[in-house]
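# Sequence and predicted structure, then a few things I'm wondering about:
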Amino acid sequence: MTITDLVAPEAILPALKVNSKKQALQELAARAAVLTTQNERSIFEVLLQREKLGTTAVGYGVAIPHGKLPKLDKLFGMFARLERPIDFEAMDGQPVDLMFLLLAPEGAGADHLKALARVARLLRDQDIAKKLRASRDAEAIYSVLALPPATAA
């Protein structure tokens, strides 16, 4: 499984304008609802519930909000580069400007965890994160996400 198996080019937001964690989650839920035909409110609630367990910010300006939905039929990813970093209650205290939304079917178990690990590994690579931050359009971001980690560095 590659990152591009999870995220389609139309699920890349190259310059998302948000001012808060809640607004970021609302925007991601709204856009994911359109692409997955899932209920926007259901997506938002799943993301909020997950954040209540602990922040999904993984450090280095990266957050990976995620959750499981009963009616989803396959893993779904969405990437957003924020225009301005926001506070996401990260353990390292750094504001977040790169977000990868990951939604999984209710019974996705190991696949969900493998996808989370792959996304976290990719986005915590400082060279890849730097390229993503420098990319200004969806096509450029997609090509960085499509590279194998060793090549992208």
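That came through fine.
# contacts, neighbours, all on C-alpha from now
Will do.
# Next one: the closest residue in space to Thr4 that isn't next to it in sequence from Ala33, what distance?
Taking Cα to Cα, 6 or more residues apart in numbering as the measure, Thr4 lies nearest to Ala146, with 5.7 Å between them; neighbours along the chain are not counted. When distances are taken as Cα to Cα, to the nearest Å, Ala146 and Ala33 turn out to be 23 Å apart.
# Second structure for comparison follows:
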Amino acid sequence: MYLKDFLREENVFVGLTASSKSQLIRLLAEKVGEKTSVPASLLSKALFEREALGSTGIGSGIAIPHAVVKDLETSICIIARLSKPIDFQAVDDIPVDIVVLLLTPAGAQSDALNVLSCVARRFRDDDLVGVLRAARTQGEFFALLLG
């Protein structure tokens, strides 16, 4: 599985602004809600429940919030680079500026694991993460990410 298999350019955001982890999760849930038939409040609830188990801030300024949402029809991925890093209670305490949101339908846990694995592999590349942080536009960020 490759990132290009489940990420679309219109789901990439560069320069997104949020002042806190909770505000960011709500904002991303709203963006997903606009693209699906699932209310943003349900999406936020699923994400907050997952975060209550432990932060999805994986370190190096990257977070991968994810959740299973029973009313979702298909998996959706949104990637955002924030205009200013925020505290995400990451494992290394480094503020987060790149967020990969992944929501999957109930019953698709194996798909979710494949997608999470793909994302984690891609963002382990420090050189790639460096150029992503320097990307100026959505198109540039998307092209570099899939490159």
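Sure thing, it's come through. Just so you know, these numbers come straight off a predicted model, no measurement behind them.
# Mind checking the TM-score on these two?
Here the superposed chains carry a TM-score of 0.96, computed using TM-score structural alignment, normalised by the length of the second structure; 147 aligned residues with a Cα RMSD of 0.9 Å.
# Surely Ile141 of the first structure is in contact with Leu132?
Yes. Taking Cα atoms under 8 Å as the definition, Ile141 of the first structure is a contact partner of Leu132 at 5.8 Å.
# now the helix or strand Leu35 of the first structure falls within: which residue numbers in the second structure?
Secondary-structure element containing Leu35 of the first structure, defined by DSSP states H and E: helix 21-36. On the basis of TM-score structural alignment, helix 21-36 of the first structure is assigned to residues 21-36 in the second structure.
# Pull out the buried positions in that stretch.
Residues of stretch 21-36 of the second structure classed as buried under the neighbour-count rule (16 or more other Cα atoms under 10 Å) are 24-30, 32-33.
# in stretch 116-131 of the second structure, what counts as buried?
Counting neighbours by 16+ other Cα under 10 Å, one finds that the buried residues in stretch 116-131 of the second structure are 116, 119-120, 122-123, 129.
# Can you give me the end-to-end span of it?
Terminal residues of stretch 116-131 of the second structure lie 21 Å apart, using Cα to Cα.
# same thing with stretch 77-95 of the second structure?
Distance between the boundary residues of stretch 77-95 of the second structure (Cα to Cα) amounts to 21 Å.
# ok, residues contacting it?
Outside stretch 77-95 of the second structure, the residues within contact range by Cα atoms under 8 Å, 6 or more residues apart in numbering are 6-7, 11-21, 28, 32, 55-61, 63, 96-103, 133.
# Sort out which of those are in helices and list them.
The members of these that map onto helices under DSSP state H are 21, 28, 32, 133.
# count of neighbours near the corresponding residue of the first structure for the last one?
Which is Arg133 of the second structure. Taking TM-score structural alignment, the alignment pairs Arg133 of the second structure with Arg133 from the first structure. The burial count assigned to Arg133 of the first structure is 17, neighbours taken as other Cα atoms under 10 Å.
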